[in-house]
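Q: Quick one: sequence and predicted model below, then my questions.
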Amino acid sequence: MEKIEDSKKKELSTNRKFLRLFWKLFGAGVAFVILIFAFANWGIFGAMPSFDELENPESSVATEIISADGKTLGKFYLENRVPVKYEELPQHLVDALIATEDERFRSHSGIDARGTMRAIFSAGSSGGASTISQQLAKNLFHGSSGSSNKLFRVIQKVKEWIIAVKLERQYTKNEIIAYYLNTVDFVSNAYGIRSAANIYFNKEPKKLTVEEAAVLVGMLQAPSRYNPRFNPDRAENRRNIVLAQMAKNGKITEAEKEKYQAKPLKINYTPETHTKGYATYFREYLRDYMRKWVKENPKKDGSTYDIYRDGLRIYTTIDSRMQEYAEEAVEMHLANLQKEFFKQQKGNKNAPFIQINQAETKKIIDRAMRNSERWRQMSAQGKEEEDIIKSFDVKTKMAIFTWKGEKDTLMTPRDSIVYYKHFLQSGMMSMEPVTGNVKAWVGGIDYKHFQYDHVAQGARQVGSTFKPFVYATAIDQLGMSPCDYIYDGPFTMPKGRYGIQQPWSPKNSAGKYYGSVTMKYALAQSLNTVTARLMDRVGPKAVIDLCRDLGVKSDIPASPAIALGAVEITVSDMVAAYSTFANQGVYVKPRFVNKITDKNGVVLFESRAETRDVMNKDIAYAIVKLLEGVTEGGSGGRLRYTGSGGAGYHTMTGYPYAFKNPIAGKTGTTQNNSDGWFIGMVPNLVTGVWVGNEDRAAHFKSTVYGQGATMALPIWGIFMKKCYGDKTLYVSDEDFERPANISVLVDCWKRAANDSVIGGSSKRDSLAPPTETVPTEFDF
């Protein structure tokens, strides 16, 4: 008995020892876990986010460029992310997310205990049990570890738990949902749900359908694996799993699940890049503007805003509808006109250049080679100049621009330079004359292939579009009016006059003279000798002074020849100058930014119109009436008529515009047909268009195709047709405002009784047809 009792005592003692050991080990385990959590919370295993960091987590947010009508034109970013609020998310997207990623999201406090225990006991085979809050913690503060070290992964998971609980205390459930969806990388340069919705479906998140929302939620498990663009079958299968989870959780019915699952996977892939989309040239101009702005407008702590990470919102004056119409107008006309240019270059061994020799052609090509990206990169690699030049004659695979889309081809870089020199380029800007708000900006035909901006960057000779400045100076300084007569005949300015070195004898473009004509008729017909006589009376300095007041920044030589447009000016400066006439003599500096806010909506900058009085409103209105004459019977008359006009007009057939409202405008054509211009005005919109090749030596052979009325005016006509067709734009079709008690005679019909033969020469005031032949839209 004693032996049995001793044995029992020993067994009991042993059990007690094991029990004590168990509790010691258990206590040690609990203490270890507590210490792990404590050490993690104290930052011993790496810094943990502070309260401020939890309140304002560091994330890269794109700067958004917003049009005047509330559309996103583009973004500046390192990560293409623009956050949305919970209210901007459709309920079915939220339901899909919770049903698939975290069924008990609404009931836990950051850690799903049931899911965690299931994951532990199944060794992770039944899922990782990461809640949405934990996934947000990982996305915000340490990302995916990617480490195979189990201890490190455990520590990372502990940190996730701690951060997740803190996030739950800091934010509401709805805020966590929105925050999480804003942090996810959906690949294809889509960071966050808004970019993903726009890139994969070309719509805002709020407009996602149930099945589209299921596609994006399905991507969360493995964005590349379930990418609907590259792996549509996997994406569709994953979408159907998400829909099944929604049905399981009662968010959709079984019938709805089957209906959505039966639908084919459809996406509308719309990549967002700096070279794609609308207003690419404007966006690049805005980027340079913002680089300067952030330097001049630091944060309160003295640091500089980062336009790629700080989530600024730039509210521009650009109207997305007008921008779209402007780009469409350029494409519609130039794609057509380009065919004619290529046709005329056939047989030209020096194509696309005309009237220059091979040596001059070589200089142009050599200059283009040295300015190319290929030359820059090879030079940076330390390549010898001889080797770089040789590389331009080695055939290379490349994607080249065509008006029908990019084309893959095999071509030497030298030949590609010659090919691109063939293309007609364009600069176009549209502006409200009263506010200075720039509504449309087209700097070229394709930013990816042609990055030179012909609106603000490129100044070109303006031709006859300069003449209204001469006329305005004459009306102001000489007290003349559009109805005054002036002699149109051979004219020579003697040597020494205004410092000229040789006698100057300009001729009219058609070689014809009309005797005594009104100023209105002279400008409508763009008579060179009349403009030269006016310049002789007022002198170059007075005209240059007026141009400065009108905002022209280009260097203007003090030469009488500027009267005929021998001066290079940007499209933006020309539009602003003409806008002064439409704005009753008040110059308004072009304005393209309304305001800038930070990512929280705090206004950092608001622009104000910069104005100055330039001329009396009577004089400004007189110029408007002169310019109306250009479209009533001058080179701009083709904007109006598709059939026979009334008395004093001519028959113009084949032109698709048929505008009946008042239009003031001026065409311009430079020597050798290198530059074609048209600037057109209605009371609340002034639009300037330039067309030409990159190099002046490349141009049409004849004025029939090379003049402004053929190259530029049709773009204005197409654009305005589209604008008038959109009744939401409210583009004016009314008369220009006439000053009360105007002191300048502008109603030339009042002199009709005196339009008799004087001195054997017929006085001309009726607006006769243009002297040049102009092809219609349908000739090409």
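A: That came through, no problem.
Q: going forward, measure contacts and count neighbours with C-alpha atoms only.
A: Will do.
Q: what's the closest residue to M219 other than its chain neighbours in contact with, if anything?
A: Of all residues not flanking M219 in the chain, Y226 sits nearest, at 5.2 Å (Cα to Cα, 6 or more residues apart in numbering). If a contact means Cα atoms under 8 Å, 6 or more residues apart in numbering, then Y226 has 218-219, 232, 234-235, 238 as its contacts.
Q: what does T667 give?
A: Residues near T667 by Cα under 8 Å, 6+ apart: 464-465, 635-636, 676-679, 708-709, 713.
Q: which of these has the most neighbours?
A: When neighbours are counted by other Cα atoms under 10 Å, G708 leads the contacts of T667 with 34 neighbours.
Q: Tell me how far the closest residue to it other than its chain neighbours lies from K300.
A: Of all residues not flanking G708 in the chain, G676 sits nearest, at 3.7 Å (Cα to Cα, 6+ apart). Computed with Cα to Cα, to the nearest Å, the distance linking G676 and K300 is 49 Å.
Q: on that earlier part again, which of the contacts of Y226 has the largest number of neighbours?
A: Busiest of the contacts of Y226 [other Cα under 10 Å] is G218, holding 28 neighbours.
Q: what does the host helix or strand of A214 contact?
A: A214 belongs to helix 210-219 when assigned by DSSP states H and E. The contact list for helix 210-219, computed with Cα under 8 Å, 6+ apart, reads 92-93, 96-97, 100, 186, 196-197, 201, 225-228, 235-236, 238-243, 260-261.
Q: And here is the other one:
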Amino acid sequence: MGKSKKKQFLKLFLKIIGACFLLGILFFLSVYAGFWGKLPKVEELKELKQAQASLVLDENNELIGKYFVFDRQSVKFEELPQHLIDALIATEDVRFYEHSGLDTRSLGRVFFKSILLGDDSSGGGSTITTQLAKNLYGRDNYGIFSMPVIKMKEAIIARRIEKIYSKEEILTLYLNTVPFSDNTYGIESAAQKFFNCSTTQLNLSQSATLIGSLKASHSYNPRLFPERSQFRRDVVLQQMVKYKFITEEEAREVKENKIALSYQYFNANDGLAPYFREQVRKEAALLVADLKKEDGGTYDLYKDGLRVHTTLNRDMQEYAEAAMKEHMSRLQSQFENAYGKRKPWKNNEIVLESARKLPEYKRLKKKGLEEKLILDSLKLKKKMKVFDWKSEELKNLSTLDSISHYLKFLNTGFVALDPHTGAVRAYVGGIDFQSYKYDHVIQSKRQVGSTFKPFVYTAALENGMDPCTYFSLKAITYEGEEDWTPENATQKEEDIEVKYSLEKALSNSINTIAVKVMDETGIDAVVDQARKMGVKSKLPEVPSLALGTAEMSLIELASAYTGYVNNGVSVQPYLVTKIEDKAGNVLWEHEAENTMEEPAFSENTRETIIEMLKATVDEGTAVRLRSRYGLKNDMAGKTGTTQNNKDGWFVGVTPKLVMASWVGNDDHRIGFSNTGIGQGANSALPNVALFLKKLNSDNEFQSISNAKFQKPSEEVLAALECDPVREETFFERLFGAEAPKKKFGEKKNKGFFSFLKKKNKENEEEKEND
């Protein structure tokens, strides 16, 4: 090649180099100027804001749930274990403390080995700071220019970040924003989700596992691919050995053990207390809706990292859920077997009526399809996952099959309240939140059955009825638009000629006497009494009200009972104690609120009713708490069963806890096949009994388990000092016989015997006054 040609070639080469350099500068300037998308300015980088999950905390500040768009919660640098930082640096950016955002040595290695020589082993050349830029601002698609534009943008942002923040702050920002497996953002959320601990509690193995998953969050997901994740953990440990962060012996000791996960679900459908968390979400969203931030904006429960403090006790909730699952799975089996071949959930009419409420049915109907064609489409079978007490499993079912499947399940509600404050300590809204979103603690209203009877007896005592007043068990027909004759669940022929005291009648839940007591007291007085105790639901002013035909929510019923251990004052249940922003500033705080300012009844009445309800547990309809479950707690309670065995109820009262349970089928057409299974003592009471047994075995709750009722006054004890059962006397049969038919509320002629009794009482009072 001649000299002239060499010169020409050199000039051409220099021109190409110059053109490339110029193009590079122009490309850099185009990125810097925002031609490829706006770059964050220094002011924006100084105030980095990332969407953070709001935390739901129990009464002891233990995490029980989150509300989030991205599952992220922040930690401070001081909370990061040193081995976690070491694992990150050894694996992702060993010269982190030496560069200013860009590792030129790594970039040079990537250029020559990866690009020119095609060797993938050289790595990606990114730094922790450039990865932070990616975490904060994501990556857009620029077609064939994507990679150079993205890398250039991240490099510019990284240099700006390095000028604003210290290395410690960059590490903190990175670990708070980096995406881990299972759609989890930030180290704290990852630690909570995979190991059920905070970041500060992570050990070396756990730190290495989480850092290892950053290379490919799906491929190295420790939940999905434990062996692959363990291999990656060991690679991280070896990197830590290579760069002298740990010794070979420390690494070997960790490698000998498999990864031990303690996986926690924090989404709406899974995890602890899903019904409670959903109700808290609704309430918290309303509570912060009108609050303003310093910049004038409104708070977002899903993005602002709020801390929602609740009344729930995590351990008590776990016991309540375990008790519910133990009992309801067993009861479901009894329920299905009792029907034999006459299963109502297999009834075509019931299934079809349910099918007609489906959105798919309505959509096809709107299109003008005949019902036969619509039903044919709903009979097509497909694989679907359905709830079952044994396990969730895939089954080959049609839509109509799945309706029948879900119709058969009994549902339940359970709540435990502190009767002195109204704080909700445990809350089970149903058997499975994913399958049954309807909340049976607050949303559902059902007839309360005999759990209403204590309100009737409270009203009677408040209106002057003596606790030792006796009533006959005989049935009476009450005249009206339709004659109504209340009957007792079980009654022997020989019982007809005996009379029960109020205590005996209430503890054994005698229907005929409950109605007679309300007849004597007056419906208005009973309704008024219930209102004083905080009952807000509609109360039908009919004789059957005495037997609990009123519909109430579970939490409303439990609240009304709190007055019996809270000096006659019913408390308003509440779930949220306070809400803080992510900096710990209190935005809202609960203020104690009683349903009624004044006691709803006298102290004598309160003590008397408690004694009657204690008798219900010790020898009445709830005696299986003692006989079958062996509970020795000081306890009062009331069972309830509605007509045709549709609903089973139980309210348990201890000095420091009021517990209410309901069991039934969501479809009112499906009840229990017989009273033996459906009665509250069998269907609802075990939820409370098993919960208390678990509570009793935990030393943390001995103050609740060992709490004792105050001894009633001498006056109350004396008033209750009478035989629970006695036979009718000659004079009662002669002068006080009850008419087989009467109008409700109509005062009858009490006869000669009642006159003598009244006179004797007046004489005794005169002697005492003398």
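A: Structure received. Note that the structure is predicted; figures quoted are calculated from it, not measured.
Q: now what about the TM-score between them?
A: Once superposed, chain against chain, the TM-score is 0.85 (TM-score structural alignment, normalised by the length of the second structure); 719 aligned residues with a Cα RMSD of 3.4 Å.
Q: coming back round to it: measure the mean distance from the helix holding A214 of the first structure to the second structure post-superposition.
A: Once the two are superposed, helix 210-219 of the first structure sits an average of 2.0 Å from its aligned residues in the second structure (mean Cα distance after the TM-score superposition for the first structure).
Q: Can you classify the residue mapped onto G676 of the second structure from the first structure as helix, strand or coil?
A: Counting by TM-score structural alignment, G676 of the second structure corresponds to V704 in the first structure. Following DSSP: H, G, I helix; E, B strand; the rest coil, the label given to V704 of the first structure is helix.
Q: Could you do V438 of the first structure as well?
A: strand.
Q: Which position in the second structure pairs with it?
A: Aligned by TM-score structural alignment, V438 of the first structure pairs with V424 of the second structure.
Q: wait, the residue nearest to G708 of the first structure sits on K666?
A: No - counting by Cα atoms under 8 Å, no contact exists between G676 of the first structure and K666, whose distance comes to 10.9 Å.
Q: counterpart of I486 of the first structure in the second structure?
A: Checking TM-score structural alignment: I486 of the first structure goes with Y470.
Q: Please work out how many residues are found near its match.
A: Y470 of the second structure, neighbours per other Cα under 10 Å, totals 22.
Q: Spatially nearest residue to it, not counting backbone neighbours?
A: Using Cα to Cα, 6+ apart, the closest residue to Y470 of the second structure is S501 (4.5 Å).
Q: Tell me how far the aligned residue in the first structure for that neighbour lies from H92 of the first structure.
A: Matched by TM-score structural alignment, S501 of the second structure corresponds to T518 in the first structure. Plainly put, T518 of the first structure is 71 Å away from H92 of the first structure if you go by Cα to Cα.
Q: more neighbours, those two?
A: The neighbour comparison of T518 of the first structure against H92 (other Cα under 10 Å) goes to T518, with 24 against 20.
Q: Surely that one touches I486?
A: Yes - using Cα under 8 Å, T518 of the first structure makes contact with I486 at a distance of 6.1 Å.
Q: On the three-state scheme, the aligned partner of N174 of the first structure in the second structure is what?
A: In the second structure, the residue equivalent to N174 of the first structure is E168, according to TM-score structural alignment. Of the three states, E168 of the second structure takes helix under three-state DSSP.
Q: Surely E168 of the second structure and F77 touch.
A: Yes - E168 of the second structure lies in contact with F77 (Cα under 8 Å); the separation is 6.7 Å.
Q: The two: who's more crowded?
A: Neighbours were counted for E168 of the second structure and for F77 using other Cα under 10 Å; F77 has more, 17 against 14.
Q: E62 of the second structure versus that one, what's the distance?
A: According to Cα to Cα, F77 of the second structure and E62 of the second structure sit 21 Å apart.
Q: what's the answer for Q230 of the second structure, then?
A: Using Cα to Cα, we find Q230 of the second structure at a distance of 29 Å from E62 of the second structure.
Q: Helices along the stretch 101-250 of the second structure, start to end?
A: Counting by DSSP state H, counting those that start in this stretch, one finds helices in the stretch 101-250 of the second structure at the ranges 104-109, 128-137, 146-164, 167-177, 187-195, 204-213, 226-242, 248-255.
Q: actually the stretch 651-780 of the first structure, sorry about that
A: 703-706, 708-711, 713-725.
Q: Give me the distance between the first one and the centre of its chain.
A: Read that as helix 703-706 of the first structure. In this view, helix 703-706 of the first structure has its centroid 31 Å away from the chain centroid, taken as Cα atoms, centre = their mean, to the nearest Å.
Q: That one vs the second structure, average offset?
A: Looks like 1.3 Å for helix 703-706 of the first structure (mean Cα distance after the TM-score superposition for the first structure).
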